[in-house]
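Q: Could you look at this predicted model? Sequence included:
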Amino acid sequence: MKKVVIGSKEDLPRLTGKAVVIDGVEVAVFRLSNGEVKAVENRCPHRGGPLAEGVVSGEFVFCPLHEWKICLTDGKVQEPDPGCVKTYPVEAEGNEVRVFLAEESVKA
């Protein structure tokens, strides 16, 4: 796993996504209302909508293009819509936020 510092918690407003690029991989990072930080790939499986621009509700983000509801914990799209997105482990220690990517996820 590759661990990358993406900034501080203050860089992540609550209930708003932030897109970050880590070695060519675009990741959407969210700080939930409870302060927990989640990271998923920044691409809806339906039409590629930028999830970082979506509306956050609880542990879900709604794609800004067609409002598909995606769980930020497991990446699954809410039924009846099919699909899922990659999720990435996040570590928030002190004020520093780190995202972990599997080595095979990193683009050359």
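A: Received it, and whenever you're ready, just let me know what you need.
Q: make it CA atoms for all contacts and neighbour counts henceforth
A: Noted.
Q: State the distance from residue 48 to residue 90.
A: 23 Å (C-alpha to C-alpha, to the nearest Å).
Q: neighbour count winner among those two?
A: residue 90 (20 against 11; other C-alpha atoms under 10 Å).
Q: looking at it, the more buried one is touching residue 73, isn't it?
A: No: between residue 90 and residue 73 there is no contact under C-alpha atoms under 8 Å: 10.8 Å.
Q: where do the contact lists of the two overlap?
A: In terms of C-alpha atoms under 8 Å, 6 or more residues apart in numbering, residue 90 and residue 73 are both contacted by the residues residue 38.
Q: another structure for you, compare them:
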Amino acid sequence: MNMKANPTWISVCHIDEIPMLGSRVVEHPSGNIAVFRTANDTVFALLDHCPHKGGPLSQGIVHGESVTCPLHSWNIDLKTGQARAPDQGCARRFPSKLEEGQVFLSL
């Protein structure tokens, strides 16, 4: 039998509390989480730690569905957490959703 665990969704902020093409940091015991907002109000959440040298992704530049790390300009895909070629590595991703203006994370 294939049983899927129901995720626990936690409200972290309102969409207006995240700058357009920016992020907001949510503190978490396993490390800070950067919650990103794209130009079309899609939200994504990644561990605030670049897979290259640990730079704060929350301070990077959001473009499309990517963020550019402020330290060494690695481009990280917000959907998957994967570094874009030629770079290799992955930032931990957290499921996120937007409902009625409220941002939720599954931790």
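A: Happy to help now that I have it. Everything numeric here is computed off the predicted structure, so don't read it as measured data.
Q: I figured residue 26 of the second structure hits residue 10, correct?
A: No: judged on C-alpha under 8 Å, residue 26 of the second structure makes no contact with residue 10 at a distance of 11.3 Å.
Q: tell me, how many neighbours does the corresponding residue of the second structure for residue 12 of the first structure end up with?
A: Mapped onto the second structure by TM-score structural alignment, residue 12 of the first structure lines up with residue 18. By the criterion of other C-alpha under 10 Å, residue 18 of the second structure has 19 neighbours.
Q: so residue 18 of the second structure sits right up against residue 36, yeah?
A: Yes: counting by C-alpha under 8 Å, residue 36 is a contact partner of residue 18 of the second structure at 7.2 Å.
Q: Spit out the residues that contact these two alike.
A: In contact with both residue 18 of the second structure and residue 36: residue 24, using C-alpha under 8 Å, 6+ apart.
Q: So which residues of the first structure form strands?
A: 2-8, 17-22, 25-31, 37-41, 55-57, 60-62, 69-71, 87-88, 90-93, 96-101 (DSSP state E).
Q: what does the last one contact?
A: Under the criterion C-alpha under 8 Å, 6+ apart, residues 1-9, 39, 88-92 lie in contact with strand 96-101 of the first structure.
Q: and if we set it to 7 Å?
A: For strand 96-101 of the first structure, contacts defined as C-alpha atoms under 7 Å, 6 or more residues apart in numbering pick out 1-9, 88-92.
Q: For residue 33 of the first structure, list the residues it contacts.
A: So residue 33 of the first structure contacts 14, 15 (C-alpha under 7 Å, 6+ apart).
Q: same thing but 6 Å
A: Applying C-alpha atoms under 6 Å, 6 or more residues apart in numbering to residue 33 of the first structure gives the contacts residue 14.
Q: What's it aligned with over in the second structure?
A: Match for residue 33 of the first structure (TM-score structural alignment): residue 39.
Q: same question, residue 78 of the first structure
A: Counting by TM-score structural alignment, residue 78 of the first structure corresponds to residue 84 in the second structure.
Q: Could you report the neighbour count for its match?
A: 14.
Q: What's the separation between the nearest residue to residue 38 of the second structure once chain neighbours are set aside and residue 103 of the second structure?
A: Leaving aside its sequence neighbours, residue 38 of the second structure sits nearest to residue 21 (C-alpha to C-alpha, 6 or more residues apart in numbering; 4.9 Å). As for residue 21 of the second structure, its distance to residue 103 of the second structure is 15 Å (criterion: C-alpha to C-alpha).
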